[in-house]
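S.K.: Please find the sequence and the predicted model below.
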Amino acid sequence: MTICTTCLNDIRPSQHDCPGLQYADIVFTRHRGQGVTIDQAPPRARIAVHVLTDRNAYLHMQGADRIVFADQVIYRITGYTDGQLELELAEDWRPARRVQKPLTDEEAADLKARWKERYGGRAVFPVNALGGPEKPTWRSWHGSS
């Protein structure tokens, strides 16, 4: 199987419509007191050259052709067009996202059975019913004044 070097898709013996290089934005989130996290790191991106001089851009140069964004992803500079650097993702140091799949019916039944076995169908912590048969009032919660 042959792969197109431009779009990285399989080239079939029939016709190959190459869409050309696809660029997307690098998306990051700034967290108060914790720094920046890279939310989306596309395989190819473009950035304006003046971003390299911005102190608040959370990037630094690692050699002549590599840019590190927020100490999480490294892009290699592959070209320059109309005042923008063309980048290609070289390394991604972000932790893998963990996605919890929904429980199957068997897993849910097993979890319920273990809960009942361990706690006997009662609550783990004592439960105090509020208000009893009558509705609680503001004074009953905050004392009578």
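M.R.: Now that the structure is in, tell me what you want to look at.
S.K.: going forward, measure contacts between C-alpha atoms and count neighbours the same way
M.R.: Noted.
S.K.: so how many other residues sit close to the nearest residue to Gln40 once chain neighbours are set aside?
M.R.: Of all residues not flanking Gln40 in the chain, Val27 sits nearest, at 4.9 Å (C-alpha to C-alpha, 6 or more residues apart in numbering). Applying other C-alpha atoms under 10 Å, we find 11 residues neighbouring Val27.
S.K.: right, and Val27 touches Ala45 too?
M.R.: No. Shown here, Val27 and Ala45 do not form a contact pair, counting by C-alpha atoms under 8 Å, at 10.5 Å.
S.K.: The structure to be compared is supplied as follows:
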Amino acid sequence: MKPLTKYYFKGLLPFFICALILEFTTLGLMNKLYLYLGYLWPYALSTPGLREKILLRKYRFSFLRLSLRLDEILGRMIPHFQLKREVVQGLLPFIYCLILFFVSFEGIPLLSIIGSILIALMQRFVIGDLGEREIHQASLNEENDL
């Protein structure tokens, strides 16, 4: 199995299991959305090789590039400490969920922080180091083959 495929498998399989369990709860749709967004946003931003691809000129006006830039800006503003990356990646979905909350007045935006904590735990204990260099090298090799 390719390293990037392994990264997706180890990160998204627990997400789909949790999403399936949440479907049988009485949690409202917006609450589930906040939780999913809190989990998937940092997961997407930490995908190996994504940062290099998004910074290309053809993705100049994409929402993902804006998210990456905001992540970098927040990273520079917050002083350095051990869990800085997890905190910064958890702030962006929370801010976005707060904006959604003020528009719709539905749900509990703090659930996005719980989703961010879940992905931080998953990255630390389940996903771990899948060899970012291997994944980056494999993506470069795929681009050269095209």
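M.R.: Great, that's in hand. Everything numeric in this text was worked out from a predicted model, so none of it was measured.
S.K.: Tell me how they score on TM after superposing.
M.R.: TM-score of the superposed chains, computed with TM-score structural alignment, normalised by the length of structure 1, equals 0.22; 50 aligned residues with a C-alpha RMSD of 4.6 Å.
S.K.: if we can go back for a sec, could you measure the residue nearest to Gln40 of structure 1 against Thr37 of structure 1, distance?
M.R.: Going from Val27 of structure 1 to Thr37 of structure 1 by C-alpha to C-alpha, to the nearest Å gives 9 Å.
S.K.: Tell me how far the nearest residue to Ala120 of structure 2 once chain neighbours are set aside lies from Tyr39 of structure 2.
M.R.: With sequence-adjacent residues excluded and distances taken as C-alpha to C-alpha, 6+ apart, Ala120 of structure 2 is closest to Glu86, at 6.2 Å. Distance of Glu86 of structure 2 to Tyr39 of structure 2, computed by C-alpha to C-alpha: 11 Å.
S.K.: who touches both of these two?
M.R.: Common contact partners of Glu86 of structure 2 and Tyr39 (C-alpha atoms under 8 Å, 6 or more residues apart in numbering): 116-117.
S.K.: So for those two, which sits in the more crowded spot?
M.R.: Tyr39 (28 against 16).
S.K.: quick one, what contacts the more buried one?
M.R.: Counting by C-alpha under 8 Å, 6+ apart, Tyr39 of structure 2 touches 15, 112, 115-119.
S.K.: which helices and strands sit right next to the helix or strand containing Ile38 of structure 1?
M.R.: Assessed by DSSP states H and E, Ile38 of structure 1 sits inside strand 35-40. With contacts taken as 3 or more C-alpha pairs under 8 Å, 6 or more residues apart in numbering; DSSP states H and E, strand 35-40 of structure 1 sits against strand 27-31.
S.K.: contact partners of the strand it packs on?
M.R.: Contacts of strand 27-31 of structure 1 (C-alpha under 8 Å, 6+ apart): 36-41.
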